[in-house]
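Trainee: This is a predicted model, with the sequence first.
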Amino acid sequence: MSSALLAFAALDPRLATECRAMRLVRHERPVRIGIHDFERTGAQRLWFDVDLCVRLAHAPAARDHIGETLDYDFIREVIAELAERQHFELQETLCDAIVARLAAQPGVQAVRVATRKPDVYPDCESVGVERVHLNPW
């Protein structure tokens, strides 16, 4: 697995030295998504990959206690709430909504969200989109 901090550092070196990376990989949820009539009859599997850079001041982990960092449950809850709220036409709009919610969390300096639909084409693993967002320092 590659380093999220080093990837973010290509955008701003402070992300590697002043933040802690948190990662959620291939989180699977059923989502009502798609533009075709057959996609409107039920939910489809979607995979979510999320990387967050959280400022060390907001996630110092100075004590071995959950209050010292950002809880992974928050990431999963944002995805669940948005995925259950409505039918999305596009992965792009769902991905953008997740990015916006995660980026608004205090302490979050950078966000990367990728969504993938694994059941679209038989000749590929998945199709998807990805977004990166940096908050101003």
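Mentor: Thanks, I have the structure now.

Trainee: contacts, neighbours, all on C-alpha from now
Mentor: Will do.

Trainee: thinking Val129 is in contact with Gln91, fair?
Mentor: Yes. If you go by C-alpha atoms under 8 Å, Val129 and Gln91 touch, sitting 6.6 Å apart.

Trainee: more crowded one of these two?
Mentor: Gln91 (20 against 16; other C-alpha atoms under 10 Å).

Trainee: Give me the common contacts of Val129 and Gln91.
Mentor: Thr115, Arg116 (C-alpha atoms under 8 Å, 6 or more residues apart in numbering).

Trainee: and the residue of the chain most remote from its centre, what is it in contact with?
Mentor: Here the chain reaches farthest from its C-alpha mean at Asp37, the gap being 27.2 Å by C-alpha atoms, centre = their mean. Under the criterion of C-alpha under 8 Å, 6+ apart, Asp37 has no neighbours.

Trainee: Comparison target, given below:
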Amino acid sequence: MTMLAALSHPSLQDCRRMFLRNYEVQINIGVHEFEKKGEQRVLINIDLFVPLAQSTPQADKLDEVVDYDFMRNTVAERMAQGHVHLQETLCDDVARAMLKHPKVRAVRVSTEKPDVYPDCDSVGVEVFHIKQA
């Protein structure tokens, strides 16, 4: 299933999509020795799919929705665990953590390393998961 097809999956049609765009972090990531000696810039993008029934506020209160801080804090918690070799691992770890939230039905996470090659914008990885019912 292509990513575009996944985003229009029938089980997500009653969902609100909330997102975090180009969250820039400095993280120890990479398999090469020079990458293990310092941090690199990584851009993280997250889409959460939350059922409208669980994310439509009645009283205009934050606890009625999923707080954006949840996405940022989840990324920070993963980064605090130390060096990660692969973007695939980082994406999978963040996606799994996002799906643990009781209101989240599906998640898309991508990571990009914009400073790897001088002749392209970035290299990256993306995953998409729907919580099993």
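Mentor: Noted; the coordinates are in hand. The model shown is predicted, which means the values in this text are computed figures rather than measured ones.

Trainee: circling back to that earlier point, now do the same for the residue farthest from the centre of the first structure: its match in the second structure.
Mentor: Using TM-score structural alignment, the equivalent of Asp37 of the first structure in the second structure is Glu33.

Trainee: That match and His83 of the second structure: what is the separation?
Mentor: Computed as C-alpha to C-alpha, to the nearest Å, the Glu33 of the second structure to His83 of the second structure distance reads 12 Å.

Trainee: So which bit of the second structure is stretch 94-105 of the first structure matched to?
Mentor: Counting by TM-score structural alignment, stretch 94-105 of the first structure corresponds to 90-101 in the second structure.

Trainee: Report the buried residues of that stretch.
Mentor: Leu90, Cys91, Asp92, Val94, Ala95, Met98, Leu99 (16 or more other C-alpha atoms under 10 Å).

Trainee: so which of these comes closest to Phe19 of the second structure?
Mentor: Nearest to Phe19 of the second structure among those, counting by C-alpha to C-alpha, is Met98 at 12.0 Å.

Trainee: In which helix or strand does the closest one reside?
Mentor: Using DSSP states H and E, Met98 of the second structure sits within helix 87-99.

Trainee: next SSE after that helix?
Mentor: Toward the C-terminus, helix 87-99 of the second structure is succeeded by strand 106-113 as the next helix or strand (DSSP H and E).

Trainee: Can you name the next helix or strand after that next one?
Mentor: Where DSSP H and E defines the elements, the next helix or strand beyond strand 106-113 of the second structure is strand 123-130.

Trainee: tell me the average deviation of that following strand from the first structure after fitting.
Mentor: When the first structure is superposed, strand 123-130 of the second structure averages 0.3 Å from its matched positions, counting by mean C-alpha distance after the TM-score superposition for the first structure.

Trainee: list the buried ones in that strand?
Mentor: Val125, Glu126, Val127, Phe128, His129, Ile130.

Trainee: Kindly report the same for stretch 55-74 of the second structure.
Mentor: The neighbour-count check on stretch 55-74 of the second structure (16+ other C-alpha under 10 Å) flags Ser55, Val65, Val66, Met71, Thr74 as buried.

Trainee: Keep only those of those residues that are in helices.
Mentor: Secondary structure from DSSP state H places Met71, Thr74 of these in helices.

Trainee: of the buried residues of stretch 55-74 of the second structure, closest to Ser110 of the second structure?
Mentor: Nearest to Ser110 of the second structure among these, with distances taken as C-alpha to C-alpha, is Met71, at 12.7 Å.
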